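>>> here are the coordinates; sequence isn't available:
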């Protein structure tokens, strides 16, 4: 897939990892539509980088159908779907105030896992209409997992379950969509410098960075975006979860 010919939707594209992906794609002259709940921030970024914007709630089928339909109409199709929308909570299974709230567990899984699947299944329907490119590919889906899928910390039961689901469905999705020549990959990032992480303060960020093997620092969103672009361009990458974490192993 030639990046300059890519027609991409990026969920969670208004900030953090998603924004970095949208910026990187636009810098390579790809057509991009940002999908996000934050209309103000999403529209501002879209205007800045020359992308489109569609408001969306990834958990709502009708919302995603409308956003993908509008994006496909504006870009003349969809060839890439990058799912970065997500939420994170910290809550122990049994804490001082009692058991883990069922609603927060449900919401985390609904946004991170079900939301990603909701978007990718409808994006795949659009991709299946594409003519194959030079490699015979009609589209590429990149989901965002997390190292928490493999070594989640205490208080991360909900988050790890949602990201573990992303990792676990990668190969079955690739197999399901092989007949349509649509590739499916996932990235499992470690600790990255995003607005959500920065809100925790410098002391917390320094502590997280200290656990990274090398380079001993937080990941930069641009490094995540660079891997996304490599996945899009490397037609032999399929059905795999790639850790992007500086050899971090959480404990």
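Here it is on my side, so go on. Computed from a prediction, not measured in an experiment: that's the story for all the values here. Residues are numbered from 1 along each chain as shown.
>>> all contacts plus neighbour counts: C-alpha atoms, from now on.
Will do.
>>> contacting residues around the one residue sitting closest to the centre of the chain?
Among the residues of the chain, the one closest to the centroid is residue 84, at 2.5 Å (CA atoms, centre = their mean). Residue 84 makes contacts with 10-13, 17-18, 143-144, as judged by CA atoms under 8 Å, 6 or more residues apart in numbering.
>>> most neighbours of all those residues, which one?
residue 11 (32 neighbours; other CA atoms under 10 Å).
>>> assign a three-state SS to residue 142, would you?
Following DSSP: H, G, I helix; E, B strand; the rest coil, we place residue 142 in the strand state.
>>> looking at the contacts of residue 84, which are in strands?
Among those, the members falling in strands (DSSP state E) are 10-11, 143-144.
>>> in the lengthiest helix in the chain, which residues are buried?
In the chain, with assignment by DSSP state H, the single longest helix is helix 157-177. Buried residues in helix 157-177, counting neighbours by 16 or more other CA atoms under 10 Å, are found at 157-167, 169-171, 173-175, 177.
>>> residues in contact with that helix?
With contacts defined as CA under 8 Å, 6+ apart, helix 157-177 is touched by 88-93, 104-106, 108-109, 112-113, 143-146, 148-150, 152, 182-186, 238-241.
>>> and the strands in this structure, which stretches?
For the chain, applying DSSP E gives strands covering 7-11, 31-36, 52-55, 80-83, 94-95, 98-99, 139-144, 182-189, 241-244.
>>> one step back: out of the contacts of residue 84, which is nearest to residue 45?
Proximity of these to residue 45 (CA to CA) peaks at residue 13, which lies at 8.7 Å.
>>> residue contacts, the closest residue to that closest one other than its chain neighbours?
In this structure, residue 13 finds its nearest non-sequential neighbour in residue 19, 4.5 Å apart by CA to CA, 6 or more residues apart in numbering. By CA under 8 Å, 6+ apart, residue 19 lies in contact with 12-13, 45.
>>> quickly note the distance from residue 19 to residue 86.
13 Å (CA to CA, to the nearest Å).
>>> find residues that contact each of those two.
What both residue 19 and residue 86 touch, as defined by CA under 8 Å, 6+ apart, is the set residue 12.
>>> pasting the second one now:
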């Protein structure tokens, strides 16, 4: 797909893989919306690449809609990259045998909410915008790429929530891809290995 002049949304776009993707898309002519909670970094990157910054918490549907509307004002929405994510090590059972020392369930739910549910919410909202975008000559309307992780396939001790969330992203990709193929939107997921990004304590 020729992305020159189209708008692209990159969640988690202010740092790490998301920032690298935002720069690459801009270098190829896309108008990028950096969708992230990190205002200072997000604004700086948007200025650097000639894009726009939108403060987005991917667990907040209205934030996602705001970013989508911003992208629509910049050009036809044809690209979404879901790169927003969190993760931290947490043992399932504590060392002292008390229920209180077991894994924090709220922390587990937060990782699932951001990495998995947030990705799906972005897909359904941005996908809706793509469905109303004029198709290209080949019938294609857009492309969605999710950033999962090798942990989806080979999680380590302490990665239960992270692996579950990324495994969920991998698992939902094919049914969503089959679903959105009817409107000319491609959906793919990549599963990177270890990369020096803030999630690993950069």
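Nice, I can see it. None of the values given here were measured: they were computed from a predicted structure.
>>> tm score of chain vs chain?
Once superposed, chain against chain, the TM-score is 0.94 (TM-score structural alignment, normalised by the length of structure 2); 198 aligned residues with a CA RMSD of 1.2 Å.
>>> turn the strands of structure 1 into TSV, including distance to residue 119 of structure 1.
Output for the strands of structure 1, formatted as TSV (distance: least, CA to CA, whole Å):
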stretch	distance to residue 119 of structure 1
strand 7-11	8
strand 31-36	10
strand 52-55	13
strand 80-83	8
strand 94-95	33
strand 98-99	31
strand 139-144	10
strand 182-189	13
strand 241-244	19
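>>> separation between the alignment partner in structure 2 of residue 125 of structure 1 and residue 65 of structure 2?
Taking TM-score structural alignment, residue 125 of structure 1 has residue 128 as its aligned residue in structure 2. Relative to residue 65 of structure 2, residue 128 of structure 2 is positioned 10 Å away (CA to CA).
>>> who's more crowded, those two?
A count of neighbours by other CA under 10 Å puts residue 65 above the other of residue 128 of structure 2 and residue 65, at 17 against 14.
>>> report the contact partners of the more buried one.
Contacts of residue 65 of structure 2 by CA under 8 Å, 6+ apart are 125-126.
>>> that one pairs with which position in structure 1?
Counting by TM-score structural alignment, residue 65 of structure 2 corresponds to residue 65 in structure 1.
>>> could you measure from its match over to residue 133 of structure 1?
Going from residue 65 of structure 1 to residue 133 of structure 1 by CA to CA gives 25 Å.
>>> same thing with residue 233 of structure 1?
Computed as CA to CA, the residue 233 of structure 1 to residue 133 of structure 1 distance reads 12 Å.
>>> do residue 147 of structure 1 as well
Using CA to CA, residue 147 of structure 1 is found at 33 Å from residue 133 of structure 1.
>>> higher neighbour count, the two?
Neighbour tally, residue 147 of structure 1 and residue 133, criterion other CA under 10 Å: the higher count belongs to residue 147, 24 against 13.
>>> what's the match for the more buried one in structure 2?
So residue 147 of structure 1 corresponds to residue 150, using TM-score structural alignment.
>>> got it, and residue 166 of structure 1?
Aligned by TM-score structural alignment, residue 166 of structure 1 pairs with residue 169 of structure 2.
>>> any idea how far its match lies from residue 35 of structure 2?
19 Å.
>>> please apply the same query to residue 53 of structure 2.
6 Å.
>>> same question, residue 6 of structure 2
Residue 6 of structure 2 is 16 Å from residue 35 of structure 2, by CA to CA.
>>> next: residue 83 of structure 2.
Distance from residue 83 of structure 2 to residue 35 of structure 2, by CA to CA: 10 Å.
>>> any common contacting residues for the two?
In contact with both residue 83 of structure 2 and residue 35: 10-13, using CA under 8 Å, 6+ apart.
>>> in CSV, list the residues you listed along with distance to residue 70 of structure 2.
CSV is the format used below for these (distance: CA to CA, whole Å):
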residue, distance to residue 70 of structure 2
10, 12
11, 13
12, 16
13, 15
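>>> from the residues you listed, pick the one nearest residue 140 of structure 2.
residue 10 (19.6 Å).
>>> burial measure for the closest residue to the closest one other than its chain neighbours, as a count.
Distance criterion CA to CA, 6+ apart; nearest residue to residue 10 of structure 2, sequence neighbours excluded, is residue 81 at 4.8 Å. As a burial measure, residue 81 of structure 2 scores 25 neighbours (other CA under 10 Å).
>>> check residue 58 of structure 2 too.
By other CA under 10 Å, 27 other residues sit near residue 58 of structure 2.
>>> likewise the one 4 residues further on?
Applying other CA under 10 Å, we find 13 residues neighbouring residue 62 of structure 2.
>>> now do the one 4 residues further on
The local packing count at residue 66 of structure 2 equals 15, with neighbours defined by other CA under 10 Å.
>>> ignoring the adjacent residues along the chain, who's closest to it?
For residue 66 of structure 2, ignoring the flanking residues on the chain, the nearest one in space by CA to CA, 6+ apart is residue 54 at 7.6 Å.
>>> counterpart of that neighbour over in structure 1?
Under the alignment (TM-score structural alignment), residue 54 of structure 2 maps onto residue 54 of structure 1.
>>> next one: residue 117 of structure 2
Residue 117 of structure 2 maps onto residue 114 in structure 1, by TM-score structural alignment.
>>> how far away is the aligned partner of residue 42 of structure 1 in structure 2 from residue 15 of structure 2?
Mapped onto structure 2 by TM-score structural alignment, residue 42 of structure 1 lines up with residue 42. Using CA to CA, residue 42 of structure 2 is found at 8 Å from residue 15 of structure 2.
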